[in-house]
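Asks: attaching a predicted model along with its sequence, questions to come.
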Amino acid sequence: MKPKIAVIGTTFMDCKGFSKHQYDPYGRNLGDIRFFHGGVGRNVAENLAYLGLSTFFVSTVDNSALGKEVISRLQRTKVNTEYLTFVDEKGMGMWLAILDQKGDLAGSISQMPDLKLLEKHIVEKGSRIMETCSHVVLELDLNRNISYQVVEIAQSQGKPVYGIPGNLEVILGNPELLLFTDCFICNEIEAAKLIGKEISGQDMTVIQEELKSFVGKAKLRAMVVTLGDRGAVYYDSKTGEIGYQPALPTRVVDTSGAGDAFFSGTVMGLTCNRPLSEAVTYGTKVASWTIQMAENTCSAIPEMMRKDEHFKALAKILDKAVI
């Protein structure tokens, strides 16, 4: 049976400034300013739909022209919006981001939506949502109540949960939430805060050992840490898989969607019952395709998949499994 994934997270509108020259944080910078559809949950839902997975997005949007545009775009990418709910205001957040001349994030400010609105939505429809899906993707830093409601319902119904962080506020205050995840994926800055040690720039062997030690002490199932242009390290405590996945040489336009894209590709592999070592290769490829775009997601993913040998091999495996 093909997976059906419920993505529970936020919807944002992003305002991005792209510097044309060397970025000066204290001076004026000429460049381009553009608006994009964003939000970790929204980005992941759209990515998973592009990857060909049946995807439900659970979130709130404003009952406005902008909110309707968000829903219309998701529907065009074949995301199921049955569990998106309209609210009068504060159902969507905003993200102001500055990208330097290399396309790397130089600074940002987030305005969060009113999460009590999503919390109410989960209370009312959480059980029904879980009955609809086979797997759950959860932004763990929404708020404590939402995260616990979701993981408890998912656990009661035997649905695997894949966790992605936001600002780490909820996770750092409630680290036991990670115990409910089948795999947790974060970047090296977030991992350092969780582990309590600086890992940026360390040798890959050292980072892998730190990851293995943390996963063991925290009693987690699996964890992946992305390392920017160095790639990613991973460890699955159940299978014993541990390793390093290098990044792909890529022409960079905007790196801000890389983490969500890597997460999406990796989760796609895991929901299709592929080992973590294989799943991270899909995540790496999707991230590589995405950072070549100014958008937070890559609409060319379906076309790229058809050309890629790894994805073509996966498609054959899945076709045989369905038969």
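Replies: Right, received. Where do you want to start? Numbers count the residues shown, from 1 in each chain.

Asks: C-alpha only now, for contacts and for neighbours.
Replies: Noted.

Asks: so residue 278 touches residue 269, yeah?
Replies: Yes - counting by CA atoms under 8 Å, residue 278 does reach residue 269; the two are 7.2 Å apart.

Asks: here comes the other one, which I'd like you to weigh against the first:
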Amino acid sequence: MIARCTLAVLIALTTAQTPAAANEPSPDLSQSIAADQPLATGRAELSAGHVDLGPRYVDNRWTLLIHDGTQAQPVWRNPDETVLRVSDAALQTVPDDPAYAFLGVDAGERVYVVPQVQDPDVVWLGWNTQDPRVMQNIDRGVTLTLLGVRGPGTLTTYLQPGNFAAPEPLWRSTEPEAQPFWAEVNTHTHANWVFTAPGVYLIAVQASADLISGETVSATRTLRFAVGDAASTDEAYSAIADIPVPADQASPVGDRAEAAEPAGAPTTLRIALVALAALFVTGLLLLLLRGRGVRRQAEREGRTSLPGGDR
């Protein structure tokens, strides 16, 4: 078992890079994802190893899934069927450094950290925009937005850049508004996820993108975390994500994916309107033809009639 490190040591590990490495993907991040990687079914608890959050198409619908690389054969998983376990091995001590005041935790306090630098005893959570169909269809990248968090403590997600630069907060559950950040196409990134208390956390995340076809797609899913060894997996599965959506968000927080149809493909509404129009035109033609028939019959009867009586 490796010794537990503090956040300060984690920072040193993250920033102890050459200047070139600070601006380039780590060898551990240079992955590729095959188009035929399966969508696994059934519940799974992931407590160690490589895991990413990422957009993907399922049955021609844009959605947000969990890419599970903890086994030799990577698979995609439904967030509703996946619990991310942050064990007690993730406990670290907040350093006495004003640069980390954004965590909202006093120096010396113990918090749970999913680290930016992989720890073999802790789940390693990041995100990617590397699904082949996603890369073929999105314009330039994906916006990942934190919509809300439910849990016994707070969540902060931040990046620790190289070259001893200041940490960059991405998501803070204490902020009331939605918090988006941009991920370029073919991106694979990991960050620090800090939980201030043990228990079950539900995190609502939205992934949206402009497509090269001119369409916009969006999907909102709920990530389920069991933080601490004593947190209940069953409770994490059964918890309800009653997270309110900020007023400026178009999608509800319920696990939902908007369809992404190919450009020019007819929707159900278009089909219904076309069918109604066809029925209307057919009825109008029949009415006109019937009217003409009646007039012609009247004209024939008029020509065969004489004044004063029948012929």
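Replies: Received the coordinates, thanks. Only a predicted model underlies this, so the values are computations on that prediction, with no experimental measurement involved.

Asks: can you give me the TM-score here?
Replies: The pair, once superposed, lands on a TM-score of 0.25 when counted by TM-score structural alignment, normalised by the length of the second structure; 135 aligned residues with a CA RMSD of 6.4 Å.

Asks: returning to what we had before: which one of residue 278 and residue 269 of the first structure has more residues nearby?
Replies: It is residue 269, of residue 278 of the first structure and residue 269, that has more neighbours when counted by other CA atoms under 10 Å, with 21 against 15.

Asks: around the closest residue to the more buried one other than its chain neighbours, how many other residues sit close by?
Replies: In space, and not counting its chain neighbours, residue 269 of the first structure is closest to residue 279: 4.4 Å by CA to CA, 6 or more residues apart in numbering. Neighbourhood size, residue 279 of the first structure [other CA under 10 Å]: 22.

Asks: next: residue 15 of the second structure.
Replies: Residue 15 of the second structure: 19 neighbours (other CA under 10 Å).

Asks: now do stretch 259-268 of the first structure: everything it contacts.
Replies: By CA atoms under 8 Å, 6 or more residues apart in numbering, the residues outside stretch 259-268 of the first structure that reach it are 40, 43-44, 47-48, 51, 53, 162, 164, 185-187, 226, 276, 279-287, 290, 297.

Asks: can you name every helix or strand that the helix or strand where the residue nearest to residue 269 of the first structure lies contacts?
Replies: Residue 279 of the first structure belongs to helix 276-290 when assigned by DSSP states H and E. Counting contacts by 3 or more CA pairs under 8 Å, 6 or more residues apart in numbering; DSSP states H and E, helix 276-290 of the first structure is packed against strand 232-236, strand 242-245, helix 258-271.

Asks: adding distance to residue 305 of the first structure, write these out as CSV.
Replies: Compiled in CSV, those are given as follows (distance: least, CA to CA, whole Å):
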stretch, distance to residue 305 of the first structure
strand 232-236, 21
strand 242-245, 19
helix 258-271, 11
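
Asks: and these: which comes nearest residue 108 of the first structure?
Replies: Residue 108 of the first structure sits nearest to helix 258-271 of all these, at 15.4 Å, using CA to CA.

Asks: angle of the closest one against helix 276-290?
Replies: If you take axes from the mean of the first three to the mean of the last three CA atoms, to 10 degrees, helix 258-271 of the first structure sits at 140 degrees to helix 276-290.

Asks: by how many degrees do helix 258-271 of the first structure and strand 232-236 diverge?
Replies: 30 degrees.

Asks: can you give me the strands in the stretch 51-200 of the second structure?
Replies: 61-68, 75-77, 82-86, 91-93, 110-114, 123-128, 141-150, 155-159, 168-172, 179-184, 188-190, 192-195, 199-210 (DSSP state E, counting those that start in this stretch).

Asks: same thing with the stretch 201-311 of the second structure?
Replies: So, for the stretch 201-311 of the second structure - with DSSP E, counting those that start in this stretch - the strands run 216-227, 256-257.

Asks: any buried residues in the longest one, and which?
Replies: So that's strand 216-227 of the second structure. Neighbour-count burial for strand 216-227 of the second structure flags 217, 218, 219, 220, 221, 222, 223, 224, 225, 226, 227 (criterion: 16 or more other CA atoms under 10 Å).

Asks: just these now: which is nearest residue 299 of the second structure?
Replies: Nearest to residue 299 of the second structure among these is residue 217, at 62.4 Å by CA to CA.

Asks: what's the spacing between that closest one and residue 55 of the second structure?
Replies: Distance, residue 217 of the second structure to residue 55 of the second structure, by CA to CA, to the nearest Å: 10 Å.

Asks: okay, and the common contacts of the two?
Replies: Residues touching both residue 217 of the second structure and residue 55 (CA under 8 Å, 6+ apart) are residue 62.

Asks: what's the closest of the strands of the stretch 51-200 of the second structure to residue 21 of the second structure?
Replies: Per CA to CA, nearest to residue 21 of the second structure of these: strand 188-190, 13.9 Å.

Asks: who does that closest one touch, helix- and strand-wise?
Replies: strand 123-128.

Asks: what angle do strand 179-184 and the strand it packs on make with each other?
Replies: Going by the same axes, to 10 degrees, strand 123-128 of the second structure makes 70 degrees with strand 179-184.

Asks: next, the buried residues of strand 123-128 of the second structure.
Replies: Neighbour-count burial for strand 123-128 of the second structure, counted by 16+ other CA under 10 Å, picks out 123, 124, 125, 126, 127, 128.

Asks: list the helices and strands that strand packs on?
Replies: Strand 123-128 of the second structure packs on strand 49-58, strand 82-86, strand 110-114, strand 188-190, going by 3+ CA pairs under 8 Å, 6+ apart.

Asks: out of the ones you listed, nearest to residue 92 of the second structure?
Replies: Closest approach to residue 92 of the second structure among those (CA to CA): strand 110-114, 5.5 Å.

Asks: elements contacting that closest one?
Replies: Here strand 110-114 of the second structure touches strand 82-86, strand 91-93, strand 123-128, strand 192-195, going by 3+ CA pairs under 8 Å, 6+ apart.

Asks: redo the ones you listed as JSON lines? Include distance to residue 180 of the second structure.
Replies: Below are those laid out as JSON lines (distance: least, CA to CA, whole Å):
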{"stretch": "strand 82-86", "distance to residue 180 of the second structure": "22"}
{"stretch": "strand 91-93", "distance to residue 180 of the second structure": "27"}
{"stretch": "strand 123-128", "distance to residue 180 of the second structure": "14"}
{"stretch": "strand 192-195", "distance to residue 180 of the second structure": "16"}
